[in-house]
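Colleague: What follows is a predicted protein model with its sequence.
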Amino acid sequence: MSEQHKPVIGISIGDMNGIGPEVILKAVGGNRLNRICTPVIYGSGKIINRYRQMLELKDWQFFTIQKIDQINHKQVNVINCMNDQNLELQPGKVTPEAGKLAFESLKRAVADLKAGKLDALVTAPINKHNIQSDEFKFPGHTEYLASEFEVEDVLMFMVSDTLKIGVATGHVPIEQVKQKINKELIIKKIEQIHTSLKRDFGVQRPRIAVLGLNPHAGENGLLGNEEKEIIQPALTELKKKGTLVFGPFPADGFFGTAAWKQYNAVLAMYHDQGLMPFKMLAFENGVNFTAALPKVRTSPDHGTAYDIAGKNEADESSMIHAIYTAVDVAKNRAELSELEANSLKKKNIVLKEASMED
């Protein structure tokens, strides 16, 4: 693949005192990913260099730039997003400076993503408390990105090669889940999963399983009516449109019997119902993918892990898979766009020829 055709992948540094910088460097160290993409780390050359020394990656070099237009496609690039003099690295500590850098790096990366200068964005873990400011008042990355791209509703889609789980309600207190579940929401989330499987992952005829909200999927109304009154009617409506959707299934039996292996994706009703089994079954290679965004964004499926930050103990597997997934989805979308453009071009030619014959 020629240099100019390699996807340019932005990577926001996340909380510099967590394991984000460590897993980033372990993932891109030695320029191992330069064959398939051009990585651009948004953060701080000073902080990246400190971690490079701590991890003893002394033979690995990076290219420091001030803006995306200066990238070197043969190296890993680092964009300084703050004045390095104001940054003091304290692995394992929650500091205001770390929150400030996390936001500045995210803001710069999103601006370049919106401008079309990045093919995808990979976000390292943030601390949802120290990043809060007048500019960032969101529960997490997903909500911030939805706001920046002016998308009313996106999907938190946890993906791996073998298991993909979307959630109907994301970062929502458990007491509010029941209030937010409705037929329209279920239909929208299933349609988002269906579209993403086809557009982003190349699944031609997606089979989607849906979990119930209540224990035993409501036990025919004995343990709750949401399955009968909300979820099942939504599935019935989608089936009439030809969507291959199944359920609602009791979550415990569904995962306990490995029934999930029969489907391309699963819709869970709330955060922990979906993420708990996902992290048990796919933690090392799991990726958080934000579906229904106009641009590609992925993230490793772990947090800041302050307890092991700076100790050279963090596993970079999820970060590597997040980068690979970003590259694959960006390529799939580009290929689909090209196919659609060629199809439209051929259609216009046929219509033009037909009109000339008339």
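Modeller: Nice, thanks for sending it over.
Colleague: make it CA atoms for all contacts and neighbour counts henceforth
Modeller: OK.
Colleague: How about the contacts made by the spatially closest residue to Glu97 that is not a sequence neighbour?
Modeller: Setting aside the residues directly before and after it, Glu97 is nearest to Leu87 in space (CA to CA, 6 or more residues apart in numbering), at 6.4 Å. For Leu87, the contact set (CA atoms under 8 Å, 6 or more residues apart in numbering) comprises 47, 97-98.
Colleague: Over to Ile231?
Modeller: Listed by CA under 8 Å, 6+ apart, the contact partners of Ile231 are 182-183, 186, 212, 248.
Colleague: So which of the residues you listed belong to strands?
Modeller: Members of those lying in strands (criterion: DSSP state E): Pro248.
Colleague: Just the buried subset of the contacts of Ile231, please.
Modeller: If you count burial by 16 or more other CA atoms under 10 Å, the buried members of the contacts of Ile231 come out as 183, 186, 212, 248.
Colleague: I'd like the list of these that fall within helices, please.
Modeller: Here DSSP state H is the test, and the buried ones among the contacts of Ile231 give 183, 186 as lying in helices.
Colleague: how close does the nearest residue to Gln273 once chain neighbours are set aside get to Ala209?
Modeller: For Gln273, the nearest residue in space outside its immediate sequence neighbours is Ala251; the separation is 7.5 Å by CA to CA, 6+ apart. To Ala209, Ala251 is 11 Å away according to CA to CA, to the nearest Å.
Colleague: now Phe278
Modeller: Between Phe278 and Ala209 the computed distance is 14 Å (CA to CA).
Colleague: Tell me which of these two has more neighbours.
Modeller: Neighbour tally, Phe278 and Ala209, criterion other CA atoms under 10 Å: the higher count belongs to Ala209, 24 against 21.
Colleague: dropping in the other structure now:
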Amino acid sequence: MISNHRIIITPGEPAGIGPDIIIKLAQKKWPVELVVCASPKLLYDRAYQLRLPINLYFYDPNNINKNRQSSSLAIIPIKLSNPVIPGKLSKDNSKYVIKTLIKSCYECIEGRFQAIVTGPVNKYIINDAGISFTGHTELFARLTFTEKVVMMLVNEKLRVALVTTHVPLKSVPDFITKNNLYKIINILHQELKKKFSINNPAIYICGLNPHAGDKGYIGKEEIEIIIPVINELRKKGLKLIGPLPADTIFQENFLKKADVILAMYHDQGLPVLKFSGFNKSVNVTLGLPFIRTSVDHGTALEIASKGTANPESLFMAVNLAINMIEKTNE
């Protein structure tokens, strides 16, 4: 039985495996109506290449299709700029990719969808087309006028959130400020309560420097910034542990007690999570006015249209979005 909820999905880079895994997604029954924002021709062509059936019907904002047949998806059509050759990037289609993201975001802002699930994009080709783009997280924050969002990745074993996302390593310390850290920890605490039903989440926090600064001998950020913020928020009742060295915080004795690990930068936390379950993780943006989840992998151009793309991360992203919708509406 399909509920009264809808999820909008963007396939991402048209020359990559995004369309492949969307076609595979359509082969399953889902408890919510899934609506893809994409080129119908792209999906029909890719389904033909994969030798899988697909039936697309136009999305009706006034009527949820509760009798969806197998291999069918609702669609909001977006026209491609150029014909797509699987595995071959085209700068011209970067505008198409951004259009799908903007349209989907505005549909969520208007309340017609409870969540957005995004497929993999190629940031290089988008920027090479002259479009400034650092990632979905930053784009959706800008479009929704959200001052601060938090990127978190989730798999069956752990959750890892980030203080900084797609910034050069040399710039990371500039973003580790009391104000920034205070806001991020608060968002993380509130969103885990609201969207994951964790009453008082245990947030384990990494130090920035090796050995968490070693009492100031290997950096002062822990003493001057991280510890004061932790102490202040503890007084408000937040369950915070740290700062702990990043090379020990992922041990089992910590992980079994932690609801989330907060890493200071991208490559401090995500290599561990992806090693523990690559292609079995989901990217979540916390702090937006709607739910957003995403796959944990890239465009995999070399296998586009070959039939070998693994859709598991997309399935997990959809399932997590459904669970978050349910938790939010409890």
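Modeller: The structure has been received and is ready for your questions. As the structure is a prediction and not an experimental result, all values here were calculated from the model.
Colleague: What lines up with Ile198 of structure 2 in structure 1?
Modeller: The pairwise alignment with structure 1 assigns Ile198 of structure 2 to Val203, based on TM-score structural alignment.
Colleague: my guess is Val76 of structure 1 contacts Asn34, does it?
Modeller: Yes - in this structure, Val76 of structure 1 is within contact of Asn34 by CA atoms under 8 Å, at 7.4 Å.
Colleague: which residue sits closest to the equivalent of Thr38 of structure 1 over in structure 2 in space, ignoring its chain neighbours?
Modeller: Under the alignment by TM-score structural alignment, Thr38 of structure 1 pairs with Glu33 in structure 2. Of all residues not flanking Glu33 of structure 2 in the chain, Arg6 sits nearest, at 4.9 Å (CA to CA, 6+ apart).
Colleague: ok, now which ones touch that neighbour?
Modeller: Applying CA under 8 Å, 6+ apart, the residues contacting Arg6 of structure 2 are 32-35, 64, 112-115.
Colleague: All the strands of the stretch 51-200 of structure 1, in order from the start?
Modeller: Residue ranges of the strands in the stretch 51-200 of structure 1, as given by DSSP state E, counting those that start in this stretch, are 63-65, 77-80, 120-123, 155-159, 164-167.
Colleague: Could I get those strands in CSV, plus columns for distance to Thr195 of structure 1?
Modeller: Output for these, formatted as CSV (distance: least, CA to CA, whole Å):
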stretch, distance to Thr195 of structure 1
strand 63-65, 37
strand 77-80, 33
strand 120-123, 18
strand 155-159, 11
strand 164-167, 12
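Colleague: Quick one: closest of those strands to Phe283 of structure 1.
Modeller: Between Phe283 of structure 1 and the strands of the stretch 51-200 of structure 1, the tightest spacing by CA to CA is seen for strand 155-159, at 10.2 Å.
Colleague: Could you pull up the contacting residues of the residue nearest the centre of structure 2?
Modeller: For structure 2, the residue lying nearest the average C-alpha position, counting by CA atoms, centre = their mean, turns out to be Asn283 (3.1 Å). Listed by CA under 8 Å, 6+ apart, the contact set of Asn283 of structure 2 reads 151-154, 293-296, 317.
Colleague: Neighbours of the closest residue in space to Gly242 of structure 2 that isn't next to it in sequence, how many?
Modeller: If you skip the residues right next to it in sequence, Gly242 of structure 2 has Ile205 as its closest partner in space, 4.9 Å away by CA to CA, 6+ apart. With neighbours defined by other CA under 10 Å, the count for Ile205 of structure 2 comes to 28.
Colleague: Ile205 of structure 2 contacts Ile261, doesn't it?
Modeller: Yes - here Ile205 of structure 2 reaches Ile261: they are 5.9 Å apart, a contact under CA under 8 Å.
Colleague: and Tyr217 of structure 2, how many residues sit next to it?
Modeller: Neighbours of Tyr217 of structure 2 under the rule other CA under 10 Å: 11.
Colleague: aligned partner of it in structure 1?
Modeller: Alignment note: Tyr217 of structure 2 maps to Leu222 in structure 1; criterion TM-score structural alignment.
Colleague: Against Thr177 of structure 2, how distant is the residue nearest to Gly242 of structure 2?
Modeller: For Ile205 of structure 2, the distance to Thr177 of structure 2 under the criterion CA to CA works out to 15 Å.
Colleague: And Tyr265 of structure 2, by the same measure?
Modeller: Using CA to CA, one obtains 13 Å as the distance from Tyr265 of structure 2 to Thr177 of structure 2.
Colleague: hey, what's in contact with both of those two?
Modeller: If you check Tyr265 of structure 2 and Thr177 against CA under 8 Å, 6+ apart, no residue is contacted by both.
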